[in-house]
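> Provide a 3D model corresponding to the input given below.
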Amino acid sequence: MSTDAKGPMAFLFKTSLVLQIVVGLVAGIVLAALWPAGAASAGLLGTVFVSALKAVAPILVLVLVAVAIANHKRGESTHIRPILLLYLAGTLLAALVAVCASMVFPSTLALVTAPDVATSPPEGIVEVLQTLLLKIVDNPVNALLQGNFIGILAWAVGLGIALRHAGQGTRQVLGDLAAAVTFIVRVVIRFAPLGIFGLVASTLAESGFGALLDYLRLLGVLVGSMLFVALVANPLMVFAMTRRNPYPLVLTCLRESGITAFFTRSSAANIPVNLDLCRRLGLPEDTYSVSIPLGATINMAGAAITITVLTLAAVHTLGIQADLPTALLLSVVAALAACGASGVAGGSLLLVPLACGMFGISNDIAMQVVAIGFIIGVVQDSAETALNSSTDVLFTAAAVRAADRA
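Predicted coordinates for the structure are as follows:
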């Protein structure tokens, strides 16, 4: 496309993607307010966009990771170990923040009588860990079909190690394939403004925010904890790693990754967005091609907050006394359980009964708490995913810059 394009095409190719997304966001709100029926129909645009992201993400991860490992030179650091430590420490810190917030601002729930939640939660932390293990040894075709990124990573690592002994021509073909898939991903991402427009319009037209009014206090604790982690806790961790002002990087990650994640409500769907952001930040592909899909699975600070806050809300509602040691143990359990949360919308909610079991809360009551979670999910799950996904890029960049400083 020539650079002298005018009108809408000039806006499309010369304006930043973030500004285009903001325009789509505002347009979706306006459409929902003025024409609800049309806004509901516009949801097809959002569905197509999210489906396209989910379709390209597994193939992109498989190819990029395999190529990165196959072409990795001995002696070059991939920074994966410090990134993993940041992921785990960040998730645990988020759970501790949620415990403190729930103790300072206790919330209670109006438990429903007939929760409509069809999926069964895991029975214990052992079952969560067992599920993760089974995902690692999943059939590669099934892993691609189901979006099982742990299984995809396992196969990509195996293929990459095996292909290190392949001929230069084979590795070049793989590199060309990775470039082709990356190009397709960049094309899909360019349609983000239309996708956000459809998602916002349909959500406001069909759900609205009237159902959220009864849970403003609970939402305040949830979203407030997530904002504290995003704007205070995470920057402190990044500063400790890099010894630089963390906020330019923090705000970039929230703007470039958090916005799309907020509306797609899926860490898995946001993987292509994060990979593209890492590329534009100049991070090494050997690092981010592994850390980003891995983070979409185990870096779940927002999920840890959701599990902790909803569990303690149930505890306060039932009048159960939660002492400090038990609350601290809850934060550890929530952090471990969050690592097993599915990277799709609402994935963390089904782990709430696991945490409720620590306090002797019955599964029937716990599932009512889950039902409330789905009611407020239009805000809770969006904010949770924005925190989870943007932090993947943040911690990857922090580890790389810390290594460069050293």
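
> alpha carbons only for contacts and neighbour counts from here, please
OK.

> in stretch 164-177, what's buried?
By 16 or more other Cα atoms under 10 Å, the buried positions in stretch 164-177 come out as 164, 171, 174, 175, 177.

> looking at the residues you listed, which is nearest residue 264?
For those, the minimum distance to residue 264 (Cα to Cα) is 26.7 Å, reached by residue 177.

> quick check, nearest of the buried residues of stretch 164-177 to residue 216?
Lowest distance from residue 216 to the buried residues of stretch 164-177 (Cα to Cα) belongs to residue 177, with 48.4 Å.

> what about residue 326, which helix or strand?
helix 324-338 (DSSP states H and E).

> try residue 216
helix 216-228.

> in that helix, which residues are buried?
Buried residues in helix 216-228, defined by neighbour count with 16+ other Cα under 10 Å: 217, 218, 219, 221, 222, 223, 224, 225, 226, 227, 228.

> can you get me a residue count around the nearest residue to residue 247 once chain neighbours are set aside?
In this structure, residue 247 finds its nearest non-sequential neighbour in residue 235, 6.6 Å apart by Cα to Cα, 6 or more residues apart in numbering. Residues lying near residue 235 (other Cα atoms under 10 Å) number 24.

> check contacts around residue 235.
For residue 235, the contact set (Cα atoms under 8 Å, 6 or more residues apart in numbering) comprises 246, 247, 250.

> got the angle for the helix or strand harbouring it vs helix 216-228?
Using DSSP H and E, residue 235 sits within helix 234-242. Put simply, helix 234-242 runs at 20 degrees to helix 216-228, going by axes from the mean of the first three to the mean of the last three Cα atoms, to 10 degrees.

> now do helix 234-242: distance to the chain's middle.
Relative to its chain's centre, helix 234-242 lies at 20 Å (Cα atoms, centre = their mean, to the nearest Å).

> swap in stretch 99-106?
24 Å.

> what strand or helix carries residue 174?
Counting by DSSP H and E, residue 174 is part of helix 168-190.

> check which element follows that helix along the chain.
helix 192-206.

> quick one: that next one to helix 168-190, angle?
Orientation check (the same axes, to 10 degrees): helix 192-206 against helix 168-190 gives 50 degrees.

> buried ones in helix 192-206?
Buried residues in helix 192-206 (16+ other Cα under 10 Å): 192-205.

> picking up where we left off before, mind giving me the packing neighbours of the helix holding residue 174?
Judged by 3 or more Cα pairs under 8 Å, 6 or more residues apart in numbering; DSSP states H and E, helix 168-190 is in contact with helix 43-70, helix 271-280.

> how many residues are close by residue 337?
Residues lying near residue 337 (other Cα under 10 Å) number 27.

> one more sequence to fold, the one below, so I can look at both together:
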Amino acid sequence: MGSIIALYRKTPLIIKLVLGLGIGGMLGLLAPERFMWVKNLGYIFIKALEYTAPILVFILLINAITNSHIGEKNGSTYGLKRVILMFVVSAVAASVLSILVCSLYKVSVPLHDNPVVRDITDKSLFTTFIKEIVYNPIEALIHGKYLAILLWAAFIGIFVRQTEATTKQVVNDLAAIATKITRVILELAPFGVMGLMFHDMTSATSSSGTSLLMYKDLIILFLVISAIMFFIVNPLIVMVLTRRNAFRLMPALEKSIIYSFFTCSSAANIPVNQQIAEEKNVTRQLSTVAIPLGATIHKPGSIITINMLALVALFSYNPAADITVMQYIELGIVSVISSACIAGVANGSLMLIPIACRIFDIPDHMILSIIEINVLLTFIRDSFATTLNSSSDLLFTLAVDERHKTNTDALVDNIINAKHIKRREENENAIKKALNASQNTAAEEESDK
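All right, here's what the predicted structure looks like:
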């Protein structure tokens, strides 16, 4: 038994994940009824990540603020401001890109005349945002309310900084324990991925594929926009704001992409990104704040979804619609702000899609139809949207950390080189003075003679 466990640990993670995907897919296709219990492995894995992620974020963020220099004289935020700037630029770019592409390639879909009635009454985004922040800390940990978790952890971390060294050591020990628990869960990830793949295969075979084929143009449009964001826009953001080559950092995103694609949850992928950041020696004061913050407010995939579905609904309802510039601007602003305000709210898109559609005066029965299409495409859309969201969080964090360390190393090298240059100049000056003194002495001796 010990030898099997040792072999399992020595096997590279990517190989274990591929085996898990392959076995889960084969069982789902060949013998789904006999191995239905395999689906529970995926459920247990996702729930384990979802339940440990809030506690991990809470403890690590308190620990990061406790040991940081934020607020001190000449303190450093370790690139956090730059990461937040990249989140904002990425969100705006996703909004502009999705609106531009959807306007150029006007995709329309068949809408039902009598859709299932759903509640699409207006709700205040500001009220929703406040409710997500003002939350009982215990309930926030239980229900995974990350905006409230970030707020409470920040307050507690600020006050823990003013306590004795023993209290700070307790926080450090709790952070180490939470990290080890997460590592144990991630070691069992291949079994969880196997269960998720089994569930996907059985769901795909049990549902009719004709429904998805009806919306193939919509699926292709979403995938094209997401691919442009991942392979073109994000690398440009990294290049402009950090002077780093994003494609050199992308191999580090491999594990994050696999997990986020199958879990369909940025929150559940926080421990994965944290572990990757630790393996890459990312400054903990940056990763423990930037990664959970990105999982909470950075949602380019959701922004693309909101803009795309609103414009598809418009072109399906009125193909010859004359859209004003102000309507485009309003849609872009609404999608960017609302995606951050409603982060963590279950089925939040059901609230955002009607808000975006009403910018173009789309009737309620058409909005209901586009919501049904959104529900039908949930797995495909959520998988790729979460992959874009979570991998972007990690990519920006890695790039900023590398920039910070490179600049710091360059600064140290410059200081060392400056000292060497100064010492060399001093030596050269001393030699020149000695030569001049000897020459003067020789000249004086000759004059005396």
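
> TM-score of the superposition?
TM-score for the superposed chains, counting by TM-score structural alignment, normalised by the length of structure 1: 0.92, backed by 398 aligned residues with a Cα RMSD of 2.1 Å.

> the helix holding residue 235 of structure 1 vs structure 2, average distance?
Helix 234-242 of structure 1 differs from its equivalent in structure 2 by a mean of 1.0 Å after superposition (mean Cα distance after the TM-score superposition for structure 1).

> so after that helix, what's the next helix or strand?
Following helix 234-242 of structure 1 in sequence, per DSSP H and E, is helix 247-253.

> that following helix: what's the following helix or strand?
Taking DSSP H and E, what comes next after helix 247-253 of structure 1 is helix 259-264.

> once aligned to structure 2, how far is that following helix on average?
Its matched residues in structure 2 lie on average 0.7 Å from helix 259-264 of structure 1 after superposition (mean Cα distance after the TM-score superposition for structure 1).

> what comes into contact with that helix?
50, 192, 196, 199-200, 267, 269-270, 273, 381-386, 389-390.

> could you do stretch 56-68 of structure 1 as well?
With Cα under 8 Å, 6+ apart as the test, stretch 56-68 of structure 1 has contacts from 144, 147-149, 152-153, 155-161, 163, 171, 174-175, 177-178, 181-182, 184-185, 268-269, 271-272, 285-286, 289-290, 293.

> from residue 445 of structure 2, how far off is residue 363 of structure 2?
From residue 363 of structure 2 across to residue 445 of structure 2, the span is 109 Å (Cα to Cα, to the nearest Å).

> quick one, which of the two is more surrounded?
residue 363 (14 against 10).

> quote the end-to-end distance of stretch 317-334 of structure 2.
Rule used - Cα to Cα; the end-to-end distance of stretch 317-334 of structure 2 is 21 Å.

> name the residues of it that come out as buried.
Using 16+ other Cα under 10 Å as the test for burial, stretch 317-334 of structure 2 gives 317, 328, 331, 332, 334.

> give me every residue that touches the third one.
By that I understand residue 331 of structure 2. By Cα under 8 Å, 6+ apart, the contact set of residue 331 of structure 2 is 307, 356, 359.

> tell me which residues touch the first one, please.
With contact set as Cα under 8 Å, 6+ apart, residue 307 of structure 2 has these partners: 95, 98, 99, 331, 332, 335, 356.

> assign a three-state SS to it, would you?
What DSSP: H, G, I helix; E, B strand; the rest coil gives for residue 307 of structure 2 is helix.

> that older thread, so the helix holding residue 174 of structure 1 corresponds to what in structure 2?
The alignment of helix 168-190 of structure 1 onto structure 2 (TM-score structural alignment) spans residues 165-187.

> mean shift between that stretch and structure 1?
For stretch 165-187 of structure 2, the mean deviation from structure 1 after alignment is 0.8 Å (mean Cα distance after the TM-score superposition for structure 1).

> report the distance from that stretch to the chain centre.
Distance of stretch 165-187 of structure 2 from its chain centroid, counting by Cα atoms, centre = their mean, is 22 Å.

> and residue 113 of structure 1, how far from residue 152 of structure 1?
40 Å.

> more neighbours: which of those two?
Comparing residue 113 of structure 1 with residue 152 by neighbour count (other Cα under 10 Å), the higher total belongs to residue 152, at 28 against 9.

> residue in structure 2 paired with the more buried one?
So, by TM-score structural alignment, residue 152 of structure 1 is matched to residue 149.

> and the helix or strand where that match lies, what's buried?
Assigned by DSSP H and E, residue 149 of structure 2 belongs to helix 146-160. By 16+ other Cα under 10 Å, the buried positions in helix 146-160 of structure 2 come out as 146-154, 156-158, 160.

> sorry, back to before: okay, and the helix holding residue 235 of structure 1 goes to which residues in structure 2?
Under TM-score structural alignment, the counterpart of helix 234-242 of structure 1 in structure 2 spans residues 234-242.

> who's in contact with stretch 90-102 of structure 1?
Residues from elsewhere that reach stretch 90-102 of structure 1 (Cα under 8 Å, 6+ apart): 221-222, 225-226, 229, 233-234, 299-302, 304-305, 308-309, 312-313, 327-328, 331-332, 334-335, 338.

> mean shift of that stretch relative to structure 2?
With mean Cα distance after the TM-score superposition for structure 1, stretch 90-102 of structure 1 averages 1.1 Å from its match.

> stretch 81-89 of structure 1 maps to which residues in structure 2?
Stretch 81-89 of structure 1 maps onto residues 81-89 of structure 2, going by TM-score structural alignment.

> same thing with stretch 297-309 of structure 1?
The alignment of stretch 297-309 of structure 1 onto structure 2 (TM-score structural alignment) covers residues 296-308.

> surely residue 48 of structure 2 and residue 184 touch.
No. Residue 48 of structure 2 is not in contact with residue 184 according to Cα atoms under 8 Å; the separation is 10.6 Å.

> out of the two, which sits in the busier spot?
residue 48 (16 against 10).

> quick one: map that one onto structure 1.
For residue 48 of structure 2, the residue aligned by TM-score structural alignment is residue 52.

> spatially nearest residue to that match (excluding sequence neighbours)?
Using Cα to Cα, 6+ apart and skipping the chain neighbours, the partner closest in space to residue 52 of structure 1 is residue 188 (6.9 Å).

> so the one you found versus residue 345 of structure 1, what's the distance?
With distances taken as Cα to Cα, residue 188 of structure 1 is found 20 Å from residue 345 of structure 1.
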